[in-house]
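K.L.:
Structure of the sequence below:
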Amino acid sequence: MKTVILGGGALGAILAAHLHGAGEEVAVVARGPRASVLTKDGIRITGLTEFTAKVPVYTDASVANDADLVIVALKTHQSRTVVRELRPKQGAVAFSVQNGVFKNEELSSVFGANNVLGAIALVSGEVMTDGSIRFTNNDPIFLGEPGQESSSRSEQIVATLQKAGVAAEVSKDIRALEWSKFTMFVPLFCGAIITRQETSRFLRNADSARVIAALSREMARLATAEGVLLQPGAGLSAAAMAQVDFESAVRIVRDVGAYYEQKAPRHKVSGLQDLERGRQTEVEEIVGFALRRSEEVGLDLAALRTCYHLCRAIAAPSA
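P.N.:
Okay, the predicted model is just below:
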């Protein structure tokens, strides 16, 4: 199976390096200085594991037209033009590990709905100033078919990722999982941008934890309005926080912060990484999308609206 990964940032590089190390045929599409660094130095992984992989790097996304599997690991505001220019071969499969819940529609317009797998990525890392990738969290990538069933192709991809050392699982209800992650990610994104702190710090803090709890409960209301039955689970579960009183929800947030402090104390949400490096953030594609959807379905989500405007102000380019 020939795999092409669009995007040489943290997640794209982690996947490419591990697949290459397992003997898979894989290439990365990157541009600008990032492409130069990856070509010259290879993909250097540190953190949970340490190795360097000399993965082929291309600047022209048309290389993906010959791939059996295309993985989109670009920022949401970067992928619009790139994906629309693709002309994949018949039967090629794609999935996106981007944040948000609208990514599958973008891919379906090019690959066809039946050839797009739903996906969420809980694995994470950070591009360091020297160009290396600090691999901080190896929680699973979940893949699933458009309908609520499993298939040999999703099972094959998951098995390939697992063999390469990347945690992965098949989901029979990927839409619910995608929304479950989205409802968790919006509060994390807002907390990181507004406080500009590591994840463990703003989750453990008593004041910011109250904001995260309020956002999480509002996101659960949005999912319900969208007809999505969120899956309660561990971590920053909006579904779990919607089922308890507010103070209990705050305790959940602070407990998750303690977990991050123990497991990944240096973890930073991708939006904060972008902000610190002066790059465009995904405020509109993540928080703005959630706010617009809430307005379309007639919800007044005060915490979401306030955080959206704060994030916009903080992430606005300098005059």
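
K.L.:
can we go C-alpha only for contacts and neighbour counts from here?
P.N.:
Will do.

K.L.:
wait, what's in contact with residue 226?
P.N.:
Each residue near residue 226 by CA atoms under 8 Å, 6 or more residues apart in numbering is listed here: residue 297.

K.L.:
what ranges do the helices span in the protein?
P.N.:
In the chain, the helices defined using DSSP state H lie at 10-21, 32-41, 76-84, 103-111, 152-163, 174-195, 199-204, 206-225, 238-242, 246-263, 270-276, 283, 289-296, 302-315.

K.L.:
State the distance from the nearest residue to residue 242 once chain neighbours are set aside to residue 15.
P.N.:
Counting by CA to CA, 6 or more residues apart in numbering, residue 217 is the residue found nearest to residue 242 once chain neighbours are left out, at 5.1 Å. Summarising the geometry, the distance separating residue 217 from residue 15, computed by CA to CA, to the nearest Å, is 32 Å.

K.L.:
Counting neighbours, what do you get for residue 262?
P.N.:
Neighbouring residues of residue 262 were enumerated by other CA atoms under 10 Å; the total is 11.

K.L.:
Relative to residue 132, how far out is it?
P.N.:
When distance is defined by CA to CA, residue 262 is 23 Å away from residue 132.

K.L.:
do the same with residue 92
P.N.:
Using CA to CA, which is the criterion applied here, residue 92 is 31 Å from residue 132.

K.L.:
now residue 218
P.N.:
Here residue 218 is placed at a distance of 37 Å from residue 132 (CA to CA).

K.L.:
Neighbour count: the two, which is higher?
P.N.:
Summary of the neighbour comparison: residue 218 and residue 132, criterion other CA under 10 Å, with residue 218 having more neighbours (24 against 21).

K.L.:
Residue 301 is in contact with the more buried one, correct?
P.N.:
Yes. Look at residue 218 against residue 301 with CA atoms under 8 Å: they come within range, at 6.2 Å.

K.L.:
Sequence B follows; please return its structure for comparison with A:
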Amino acid sequence: MRFVVYGAGAVGGVIAARLHLGGEDVQVVARGEHLSTIREDGLRLVTADGESVARVPAAGRLADLDVGSDSAVVVAVKSHQTAGVMHDVARSTPPDVTLVSAQNGVANEAVLARGRAHVVGMVVMLPASHLEPGVVVQGSSNVPGLLDVGRYPGGTSERAEAVAAGLRGGGFDSVVRPDIMAWKHRKLMMNLGNAAGAACAPGPERDRLVDLAVEEGEAVLAAAGIPVVSRARDDERRGDLLDTSRMRERGGGSTWQSLRRGTGDVEVDYLNGEVSLLGRLHGVPTPVNDLLRDAAWRLAATRAEPGSLSAADLLEELEL
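P.N.:
Next up, the predicted model:
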């Protein structure tokens, strides 16, 4: 199987570089200065042990790459950008191409499946960052990431097995799971803290906001009857496989990085907003996730620095 990584940012860039270093056939879709730097100098992967350069074909759209029926397009953009990716997919890929959602949130697979029949979901456990054009940072110094995959909406397939095999060749730990969306819903619960982590400085008040957001998330999943793996099972899967003790400074998570780069947008509609949606559909109040979603959007819209809101003030606003 050949790979096209659509969105060579933090997660996509590390995946692309590791696949290339593992001997896989890899192309990337990127944009702006990041794209031009990759074309000129290659994609630079920074790890705790040093640096490597992956010289991979790069373009701003799929039409300028070689994408065939034997290709897996690994979609690694933010969730609010997925519809735009599908416009490109519809124009420039064969009907039997494989699409892989290497994304947070649980709404992307359905968007991909509207356009193509073969969709693979992925749970992304990959500490990474991208703050400089042409450069991605791998945060874990032993296994670079845990990237479990599975056929959407459920079950296994030869395509999922082929994707997992390629990822393992790149050094990742990858297991094929028939209940991949139950695992992705557990990851969603973990990502509910992204907005607070991006908007507020560390401290007990921020921790309280995250705990409250997760409590709401667990409540809406239960009300909706959505299968989700337990925290204990997720903890067991992670174990001590990801070693970030030697991690170079990367700032915060994906939402923090979006604010830091001043992109003007964040994907919280598909994280905290997913909880808000389920709450409205099933009659469960979600004031914490509503507030965190709006707070993150305000910071993004004004190009404010991450950590510039007071968690204590947000907690007070909730009480009022």
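
K.L.:
hang on, the earlier thing: compare residue 217 and residue 15 of structure 1 and say which is more crowded by neighbours.
P.N.:
Counting neighbours by other CA under 10 Å for residue 217 of structure 1 and for residue 15 shows that residue 217 has the greater number, 25 against 22.

K.L.:
and that one, what pairs with it in structure 2?
P.N.:
When structure 2 is aligned by TM-score structural alignment, the residue opposite residue 217 of structure 1 is residue 215.

K.L.:
Give me the distance between its match and residue 291 of structure 2.
P.N.:
Taking CA to CA as the criterion, residue 215 of structure 2 is separated from residue 291 of structure 2 by 14 Å.

K.L.:
again with residue 183 of structure 2
P.N.:
Distance, residue 183 of structure 2 to residue 291 of structure 2, by CA to CA: 26 Å.

K.L.:
So which of those two has more stuff around it?
P.N.:
When neighbours are counted by other CA under 10 Å, residue 183 comes out ahead of the other of residue 183 of structure 2 and residue 291, with 25 against 22.

K.L.:
What separation do you get for the closest residue to that one other than its chain neighbours and residue 236 of structure 2?
P.N.:
Nearest-residue entry for residue 183 of structure 2: residue 229, 5.7 Å, with adjacent residues in sequence omitted and distances by CA to CA, 6+ apart. With the distance defined as CA to CA, residue 229 of structure 2 ends up 11 Å from residue 236 of structure 2.

K.L.:
which of the two has more neighbours?
P.N.:
In this view residue 229 of structure 2 and residue 236 are compared by other CA under 10 Å, and residue 229 has more residues nearby, 16 against 10.

K.L.:
which position in structure 1 aligns with the more buried one?
P.N.:
In structure 1, the residue paired with residue 229 of structure 2 according to TM-score structural alignment is residue 231.

K.L.:
ditto for residue 101 of structure 2
P.N.:
Applying TM-score structural alignment, one finds that residue 101 of structure 2 aligns to residue 96 in structure 1.

K.L.:
where exactly do the strands run in the stretch 1-150 of structure 2?
P.N.:
Secondary structure of the stretch 1-150 of structure 2 by DSSP state E, counting those that start in this stretch: the strands cover 2-6, 26-29, 43-47, 50-54, 58-59, 71-75, 98-101, 118-125, 128-132, 135-138, 146-151.

K.L.:
Out of those strands, flag the one nearest residue 209 of structure 2.
P.N.:
When those are ranked by distance to residue 209 of structure 2, counting by CA to CA, first place goes to strand 118-125 at 22.5 Å.

K.L.:
And the contacts of the closest one?
P.N.:
Outside strand 118-125 of structure 2, the residues within contact range by CA under 8 Å, 6+ apart are 96-104, 109, 112-113, 145-152, 159-160, 180-181, 183-184, 187.

K.L.:
Buried ones only from the residues you listed, please, as a ChimeraX command.
P.N.:
A single ChimeraX command selects the buried members of those (16 or more other CA atoms under 10 Å):
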select :97,98,99,100,101,102,103,104,109,112,113,145,146,147,148,149,150,151,152,159,160,180,181,183,184,187
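
K.L.:
quick revisit: surely the match of residue 229 of structure 2 touches residue 177?
P.N.:
Yes. With contact defined as CA under 8 Å, residue 231 of structure 1 counts as touching residue 177 (6.9 Å).

K.L.:
Give the residues shared as contacts by the two.
P.N.:
Overlap of the contact sets of residue 231 of structure 1 and residue 177 (by CA under 8 Å, 6+ apart) is empty.

K.L.:
tell me, what residue is most central in structure 2?
P.N.:
residue 103 (3.3 Å; CA atoms, centre = their mean).

K.L.:
which residues touch the residue nearest to that one when sequence neighbours are not counted?
P.N.:
The spatially closest residue to residue 103 of structure 2, leaving aside those adjacent along the chain, is residue 76, at 5.6 Å (CA to CA, 6+ apart). Residue 76 of structure 2 makes contact with 5-9, 11-12, 101-103, according to CA under 8 Å, 6+ apart.

K.L.:
Residue 76 of structure 2 pairs with which position in structure 1?
P.N.:
Match for residue 76 of structure 2 (TM-score structural alignment): residue 73.

K.L.:
mind checking how far its match is from residue 118 of structure 1?
P.N.:
Taking CA to CA as the measure, residue 73 of structure 1 falls 14 Å from residue 118 of structure 1.

K.L.:
do the same with residue 140 of structure 1
P.N.:
From residue 140 of structure 1 over to residue 118 of structure 1 (counting by CA to CA), the distance is 14 Å.

K.L.:
Ok, residue 23 of structure 1 next?
P.N.:
Taken as CA to CA, the spacing of residue 23 of structure 1 relative to residue 118 of structure 1 amounts to 25 Å.
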